[in-house]
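> could you work out the structure for the sequence below:
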Amino acid sequence: MRNNADVTSTPPQTPAPTPRTRLIATDLDGTLLRDDKSVSDRTIAALAAAEEAGIEVFFVTGRPARWMNVVSDHVHGHGLAICGNGAAVVDLHGGPGAHRFVKIRAIAHETALEVVDILRTAAPGTSFAVERTGGIHHELPYPPLHLDPAVTIAPAEKLLAEDSDVADQPVLKLLAHHAELSPDAFLTLAREAIGDTATVTRSSPTALLEISAAGVSKASTLALCCAERGITQDEVVAFGDMPNDVEMLTWAGTSYAMGNAHPDVIAAASGRTVANNEDGVAVVIEQILADRLGG
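All right, here's what the predicted structure looks like:
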């Protein structure tokens, strides 16, 4: 769904004025990062300028903590990021291999097993992966991750067993892949089948679902972090491009869908900026800072 064709020229649309911005929450892939997974010089400068102006910047992503090296050099001040679609808050200070979990919102083993059973019935052919704090484990049919090889390959039921070798590591999310269903069709089917047992979303252009504990999302964990800082939702500006960003964009006082965003994201956001490859996040940050100087 992250296809920039015909949408990269979408002009930014500025929402109505809001109270003074105190926190910027931005997704990474398809949002802050360009398609080559780089952070542009313009974006790096905008993030630094925001922090210098006293605006906290939170990276809020579906990525696991070990995939955060791409932005570790660009954290300032608090150094925190929300990973795994809200399942963990991670301190990125210290660089690669030194990331520290500050908050974990795990999905219970029994809930994950229930979800596996539901999806095996509702969508035969589904394969699963289990994301724990120490790495990813997946079934043999699950598409291999060349960037991140599995720690263990086994049936999901074994990966989630209470007596597994890694049972002491919290389960951050369950991933489900289907080789034949379309991404949105798989998401709709899974949400209907699973109901309120767990939170189901997606951020991949393929039929890959990300499943967290009930009530866990980018939005709910961001809300917790903001409450700890005395920041209200009206003081938050958020950016995103995929369905796993919808709750966060709806929650934030001001939100922007990227020019390359999924239709559901465009509908949820209060404004729209240009595509990720055109530095859409930086464009808005620069305007926020310019307005502040002008005021």
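
> rest of the way, CA atoms for contacts and neighbours
OK.

> residue contacts, residue 28?
For residue 28, the contacting residues are 59, 60, 61, 240, by CA atoms under 8 Å, 6 or more residues apart in numbering.

> so the third one sits against residue 80, correct?
No - judged on CA atoms under 8 Å, residue 61 makes no contact with residue 80 at a distance of 11.8 Å.

> inside strands: which ones of the contacts of residue 28?
59, 60, 240 (DSSP state E).

> in the helix or strand encompassing residue 121, what's buried?
Secondary structure assignment for residue 121, by DSSP states H and E: helix 109-122. The neighbour-count check on helix 109-122 (16 or more other CA atoms under 10 Å) flags 109, 111, 112, 113, 114, 115, 116, 119, 122 as buried.

> next up, for comparison:
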Amino acid sequence: MRENGPVTSATGTPETPASPQLATSIPTPFAASLPTSSEHGGTPAVAPRLIATDLDGTLLRDDKSVSPRTIAALAAAEKAGIEVFFVTGRPARWMDIVSEHVHGHGLAICGNGAAVVDLHGGPGAHRFMKVRELARQNALTAALLLREAAPGAVFAVEQTYGFHQEPAYPKLHMEVPDTLAPAEELLADDGPGAAEPVLKILAFHPELDPDAFLTLARLAVGEHANVTRSSPSALLELSGPGVSKASTLALCCAERGILPEEVVAFGDMPNDVEMLTWAGRSYAMGNAHPAALAAASGRTTGNNDDGVALVIERLLADLA
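As a prediction, this is how the structure comes out:
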């Protein structure tokens, strides 16, 4: 998910923190990487049962709209019996943009796997079905380690129903924070919103290169949190150990009896890497980060050119 502009949110195998080393190889061109009747060394492609797609930089156009072609493709997939899961770094309160496009189950994976949310209630009525929190002690330890490794780093805290930040944290997000205080106070056991789980913390550095900051943070934080990024700026997202889009998607699929080879995934940024690796078929967008391009088994066109819809249409044509 590429989070352009004012976005708060905010990862390999499931339940394992991603490697700090980002791959940079580029896969085959788009024309050679659309789904075919046989993939992965000639093995017949398994009929898909679930489509998992990132939002920003993937399903959504740069203006944050869902194109008519994409809306039609999602509806056609659901009509064909293929579940569609939105899997995003966004917090639940930012899911209104796609709430009307959920069908059937109405579930979305938010916060890079930290929560499974039922969107059926519409704006302001989202229900948390599963929460995979970042323990406050882990969050505080990770923040202190990262601050020591990267002086100048500042932090914000994302909870189920709250958002808090340090005074020096820049105005990157839509909402006004509920609390301004140092990370040590925000993440204390009796800190703001102590009764609510912490979904993730956000770390921003005003000077470091985004990928360099990511690598440094993964080395510094270690097993205390899973570290990723989805923003073009040096904004990192820290979730609970083992929590990622992929690991939560794997849990949801296991509950449905859906195998990895029956999943088709789409993404564009480092926080999509585990999901793109885990799914039986995966597609990086034409506008994707090199790490996502290297992780995916295929490539489609960019988010502004309906890359997700293009693949879904081809999948459905193959099933006809």
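
> picking that back up, what is the corresponding segment of the second structure for the helix holding residue 121 of the first structure?
Alignment of helix 109-122 of the first structure against the second structure: residues 136-149, by TM-score structural alignment.

> can I get the ones in strands among the contacts of residue 28 of the first structure in TSV with distance to residue 289 of the first structure?
As requested, those are exported to TSV (distance: CA to CA, whole Å):
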residue	distance to residue 289 of the first structure
59	19
60	21
240	20
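
> now the match of helix 109-122 of the first structure, how far from the centre of its chain.
Centroid displacement of stretch 136-149 of the second structure relative to its chain, using CA atoms, centre = their mean, to the nearest Å, is 22 Å.

> that stretch: average distance to aligned residues in the first structure?
In this overlay with the first structure, the average offset of stretch 136-149 of the second structure from its partner residues is 0.5 Å by mean CA distance after the TM-score superposition for the first structure.

> just checking, what packs against the helix holding residue 121 of the first structure?
The elements that helix 109-122 of the first structure packs onto, with contact taken as 3 or more CA pairs under 8 Å, 6 or more residues apart in numbering; DSSP states H and E, are helix 156-159, helix 183-194.

> give me the mean distance between the next helix or strand after the longest one and the second structure.
By that I understand helix 183-194 of the first structure. Per DSSP H and E, the first helix or strand lying C-terminal to helix 183-194 of the first structure is strand 198-201. Taking mean CA distance after the TM-score superposition for the first structure, the mean distance separating strand 198-201 of the first structure from the aligned residues in the second structure is 0.5 Å.

> coming back round to it: among the helices and strands packed on helix 109-122 of the first structure, show me which one is buried the most.
A comparison of those by mean neighbour count, using mean count of other CA atoms under 10 Å, puts helix 156-159 on top with a mean of 18.

> remind me what that one packs against, helices and strands.
In terms of contacts (3+ CA pairs under 8 Å, 6+ apart), helix 156-159 of the first structure is packed against helix 109-122, strand 127-132, strand 135-138.

> and the angle for the longest one with helix 183-194?
With axes from the mean of the first three to the mean of the last three CA atoms, to 10 degrees applied, the angle from helix 109-122 of the first structure to helix 183-194 works out at 120 degrees.

> which stretches of the first structure form strands?
Under DSSP E, the first structure gives strands at 23-26, 56-60, 80-83, 88-91, 100-104, 127-132, 135-138, 171-177, 198-201, 208-213, 236-240, 254-257, 271-272.

> what does the last one correspond to over in the second structure?
When you say that, I think you mean strand 271-272 of the first structure. Residues 298-299 of the second structure are matched to strand 271-272 of the first structure when aligned by TM-score structural alignment.

> dump the helices and strands packed on helix 156-159 of the first structure to TSV, plus distance to residue 73 of the first structure.
Converted to TSV, those look like this (distance: least, CA to CA, whole Å):
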stretch	distance to residue 73 of the first structure
helix 109-122	34
strand 127-132	24
strand 135-138	22
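
> looking at those, which is nearest to residue 212 of the first structure?
Comparison of these against residue 212 of the first structure by CA to CA identifies helix 109-122 as nearest, at 8.5 Å.

> so who does the residue sitting nearest the centre point of the first structure touch?
In the first structure, the centroid-proximal residue (CA atoms, centre = their mean) is residue 61; its distance is 2.6 Å. With contact taken as CA under 8 Å, 6+ apart, residue 61 of the first structure is in contact with 26, 27, 28, 29, 81, 82, 83, 84, 85, 86, 218.

> tell me the one of those residues nearest residue 165 of the first structure?
Residue 165 of the first structure lies nearest to residue 84 out of these, by CA to CA, at 22.0 Å.
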